[in-house]
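# All I have is the shape, not the residue letters:
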């Protein structure tokens, strides 16, 4: 009976060699001649080591687990298409992608990437198709030169080709996030192995088994393609925390981390700054305040703004804080920039802090962290109760300088009010700004009430 071993969005697992070793140990312990090892995107980046190695540290992991098939996530293009092509060419697995193309219209990395593939396992033919979120160029400016076609039409075409080859099962490797439901409705797949959204999922949609293991290598799903009495696929969830460490991988990654030389201590915290998903997307938090304050300080702006999704999950900042710790908070090579907005536009941006404008988020996630702003937001009414900058009400026709990531000016998925035309100045790379601020000002663990979420309160401005 064929089995699938599924991981996804492992992202910064490489920055913790022991955790990466446990993930590999879990996969290796479950592997066998009847198993296909599957990834579903964001398996090369982001993270501290990924930034230093341009994603090539992932090759150590792929070889350790004998990866079989993978598809692309938006972060797999963090260092540009050429870097991705290099990783793909040197990977042991088959990269499967039906909807990613070069600017010329040719399939991305033609010769190394296929729209679909077939694996025969113990006499059973299993077909795989891969699809990626078509919004990737907006989510990741480094992918701006690539073209992403309709994933549902592309998947349907590949699935039809696989069914014509008389496969016994069809598996979709998906980095569509919230689009997996539509994929299940429109494509004749037995299993959708999903990613992109960092929350776990394990359910049947229109008879299709739909899975997401969450982020950062904490869970591996084991799928039995002929698992129950109704001949439906079934899945077993395996946590990696207690898995044996595969030491060859852990040792290799430790060597890479040490060689990065990012161990300078820039500050000592007065308490832990949590950066779990629940905290970062829950509203005001210390790590969000720290980042937004650093941006405003560095650019001498009226307002600092950080998108919640740009703050990566990981261990709390606690005690000595190194440059590597700050890279791990925001492991992207994006500059901090100043956007000049009218007061009316700024109020729109503040509304977008609470809007689920991204398809990889949950409806109640808080999407923005602020500096220089006092905001009271009514969750029930979905409206601003009050908003002040520097203690004063926002004036509609006044111009405000907002320090934020260059990414925000390019994407239309987060803070769509801010556009490239608003760009007024450019500063250093984000983590460099954080390090400079930490050296000069420090890293504080408390919040100050700058964002207050209430229910049923009338607006006063």
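Received the coordinates, thanks. For clarity, every value in this text was computed on a predicted model and none was experimentally measured. Numbering: from 1, shown residues only.
# make it CA atoms for all contacts and neighbour counts henceforth
Will do.
# Look up the closest residue to residue 349, ignoring the ones flanking it.
residue 415 (5.8 Å; C-alpha to C-alpha, 6 or more residues apart in numbering).
# Next, count neighbours for the one you found.
By the other C-alpha atoms under 10 Å criterion, the neighbourhood of residue 415 contains 23 residues.
# so is it in a helix, a strand, or just coil?
At residue 415 the chain is in coil, as set by DSSP: H, G, I helix; E, B strand; the rest coil.
# correct me, but it touches residue 354?
No - applying C-alpha atoms under 8 Å as the test, residue 415 and residue 354 come out as separate, 10.0 Å apart.
# Stretch 88-104: which residues count as buried?
Using 16 or more other C-alpha atoms under 10 Å as the test for burial, stretch 88-104 gives 88, 91-102.
# And stretch 447-461, by the same measure?
Buried-residue list, stretch 447-461, by 16+ other C-alpha under 10 Å: 450-453, 457.
# got it, and stretch 28-42?
28, 30-31, 35-42.
# with these in mind, which one is nearest to residue 158?
residue 40 (16.9 Å; C-alpha to C-alpha).
# wouldn't that closest one be in contact with residue 71 here?
Yes - applying C-alpha under 8 Å as the test, residue 40 and residue 71 come out as touching, 5.2 Å apart.
# So for these two, which residues contact both of them?
173-175 (C-alpha atoms under 8 Å, 6 or more residues apart in numbering).
# hang on, residue 217 in a strand?
No - looking at residue 217 with three-state DSSP, it is coil, so not inside a strand.
# Not counting sequence-adjacent ones, nearest residue to it?
residue 10 (4.9 Å).
# Please produce JSON lines containing the buried residues of stretch 88-104, extended by distance to residue 275 and secondary structure.
Below are these laid out as JSON lines (distance: C-alpha to C-alpha, whole Å; DSSP: H, G, I helix; E, B strand; the rest coil):
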{"residue": "88", "distance to residue 275": "31", "secondary structure": "helix"}
{"residue": "91", "distance to residue 275": "32", "secondary structure": "coil"}
{"residue": "92", "distance to residue 275": "33", "secondary structure": "coil"}
{"residue": "93", "distance to residue 275": "32", "secondary structure": "coil"}
{"residue": "94", "distance to residue 275": "34", "secondary structure": "strand"}
{"residue": "95", "distance to residue 275": "32", "secondary structure": "strand"}
{"residue": "96", "distance to residue 275": "33", "secondary structure": "strand"}
{"residue": "97", "distance to residue 275": "32", "secondary structure": "coil"}
{"residue": "98", "distance to residue 275": "35", "secondary structure": "coil"}
{"residue": "99", "distance to residue 275": "33", "secondary structure": "coil"}
{"residue": "100", "distance to residue 275": "32", "secondary structure": "strand"}
{"residue": "101", "distance to residue 275": "35", "secondary structure": "strand"}
{"residue": "102", "distance to residue 275": "36", "secondary structure": "coil"}
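# And here is the other one:
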């Protein structure tokens, strides 16, 4: 009997060994496409989903087990996507049969109605495990590949409430990624996931994790993750290790297609090999014809929109010296916001705004919508708060703290003088009306900001957010995009002239 049992056991073990095999799994990934079907940069023919699509099809033709995911910030950023409400991107992604789409922070820029339309149009699972309150968004999906179950878990950045005003995300709740994964990973395992892939709209930062990016902590607290596919920070990590966890990030605008290659051993029941790389999408990669045909009408509409002539620049509008020094572009943006608000029945005393593209001005001659898109690449809207001189001083003090950074913003409509080297709390020296009179400490000024800064600009402007949320400042938010305000201004005036009015002075310049 013992010999029979031993023989039977040996036979069973031989069968198990015979069945054991190594299963290769390839995961392709895109991220931070920002609405780019074809070209992300007019001067550099690199990137775009249509080029990525060509390589995606090539890999699928040569590899047996291929999954495809997108890590977010997919719809916002191009005129074609904006004009279609993001749907041109979903048409293209649907045609490529993505296995998952993880939401990024810029997906919320246009409000929940347009985002919901995109989610409803998506044929792939839409993931964000740390988001609650949005229908049809799941924490994870389990895909079976050649007999192996791959769990794809998605998390968005928890920093979204620090960039988006509550009116854009009224009932949504964004949870800490670590707390979320403690609940979600066991649930994913219970559904049979043998391989764990985290797709995060967050990025690795050498300086450490912050309110929006928790990659280091995620990798260290969840070493059972086989790979983390990152996003958000527009960085390029072909292959990087955080302990035992493989980390990779595929740049932005479709400039690179990411590839992860795993090998799962069915005997050992684990991944025994993992590596990653990225593939450059330069002009040697042709655009996929089927994606281009799907997007043809949207791209033609974009071309016509961007070529629209709005007016003329009498001279060059330079950004030289920005952001510390006032520039003609600064005055153009601020005057456009003030005038657009006045057209809507609201007169403001001041506008505080920075330059969104420090390298781009306007050249003498015709001004097109393409020029305005280069100046204003985001769909931020405008809000107005009623501030006492003391509250304005607090906001300006916070702003002067960023004097040596690109986030520094100028003020239009009221003169101010400051010393960026003075102790905190004493850097703003003087605030005066245009007629030279000091601003009375008891009167309230109507001051306009953009919505991103009113939301704290990613915790850069916490004091501004705190003051704007006070009931007594009577915040009014408008469905007026800053890009729309500038386009209206140029169209209304026809010919515009560059001006510098010396709205601010520093003690450094006077010494």
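Structure's in. What do you need? Everything numeric in this text was worked out from a predicted model, so none of it was measured.
# I'd say the residue nearest to residue 217 of the first structure and residue 213 touch.
No - here residue 10 of the first structure does not reach residue 213: they are 9.6 Å apart, not a contact under C-alpha under 8 Å.
# in what helix or strand does residue 311 of the second structure lie?
strand 309-313 (DSSP states H and E).
# Quick one: residues contacting the residue nearest to residue 504 of the second structure when sequence neighbours are not counted.
In space, and not counting its chain neighbours, residue 504 of the second structure is closest to residue 416: 5.0 Å by C-alpha to C-alpha, 6+ apart. Taking C-alpha under 8 Å, 6+ apart, we find residue 416 of the second structure in contact with 428-432, 503-505.
# repeat for residue 258 of the first structure
So residue 258 of the first structure contacts nothing (C-alpha under 8 Å, 6+ apart).
# Which ones among the buried residues of stretch 28-42 of the first structure lie within strands?
35-39 (DSSP state E).
# which one of the residues you listed is nearest residue 327 of the first structure?
For these, the nearest to residue 327 of the first structure is residue 39 (24.9 Å; C-alpha to C-alpha).
# measure that closest one to residue 211 of the first structure for me?
For residue 39 of the first structure, the distance to residue 211 of the first structure equals 12 Å [C-alpha to C-alpha, to the nearest Å].
# So which elements touch the strand or helix carrying residue 19 of the first structure?
Under the criterion of DSSP H and E, residue 19 of the first structure resides in helix 17-30. Helix 17-30 of the first structure makes packing contacts with helix 58-65, strand 219-224, helix 247-259 when contacts are defined by 3 or more C-alpha pairs under 8 Å, 6 or more residues apart in numbering; DSSP states H and E.
# thinking again about what came up before, contact partners for the counterpart of the residue nearest to residue 217 of the first structure in the second structure?
Applying TM-score structural alignment, one finds that residue 10 of the first structure aligns to residue 33 in the second structure. For residue 33 of the second structure, the contacting residues are 48-49, 72-75, 252-254, by C-alpha under 8 Å, 6+ apart.
# can you map out the helices along the stretch 401-511 of the second structure?
451-454, 462-468, 482-493, 507-510 (DSSP state H, counting those that start in this stretch).
# Tell me which of the ones you listed sits nearest to residue 421 of the second structure.
The nearest among the helices of the stretch 401-511 of the second structure, by C-alpha to C-alpha, is helix 507-510 at 8.2 Å.
# just how off-centre is the closest one within its chain?
Centre-to-centre, helix 507-510 of the second structure and its host chain are 37 Å apart (C-alpha atoms, centre = their mean, to the nearest Å).
# So which of the helices and strands packed on helix 17-30 of the first structure is the most surrounded?
strand 219-224 (a mean of 22; mean count of other C-alpha atoms under 10 Å).
# Give me the mean deviation of that strand from the second structure.
Here the mean offset of strand 219-224 of the first structure against the second structure after fitting is 2.2 Å, by mean C-alpha distance after the TM-score superposition for the first structure.
# Aligned to residue 215 of the second structure, what sits in the first structure?
Looks like residue 215 of the second structure aligns to residue 180 there (TM-score structural alignment).
# so its match touches residue 195, yeah?
No - using C-alpha under 8 Å, residue 180 of the first structure is not in contact with residue 195, being 9.0 Å away.
# which outside residues touch the helix or strand hosting the match of residue 215 of the second structure?
If you go by DSSP H and E, residue 180 of the first structure is part of helix 180-186. Applying C-alpha under 8 Å, 6+ apart, the contact partners of helix 180-186 of the first structure are 152, 156, 174, 192, 194, 205-206, 208, 210.
# Check the mean deviation of that helix from the second structure.
Averaged out, helix 180-186 of the first structure is 2.2 Å away (mean C-alpha distance after the TM-score superposition for the first structure).
# in that helix, what's buried?
Applying 16+ other C-alpha under 10 Å to helix 180-186 of the first structure flags 180-181, 183-184 as buried.
# For the stretch 51-200 of the first structure, which segments count as strands?
69-70, 94-96, 100-101, 113-114, 116-121, 124-132, 147-148, 169-175, 191-193 (DSSP state E, counting those that start in this stretch).
# Same question for the stretch 351-500 of the second structure.
365-368, 381-388, 410-412, 415-418, 428-432, 444-450, 476-481, 495-496.
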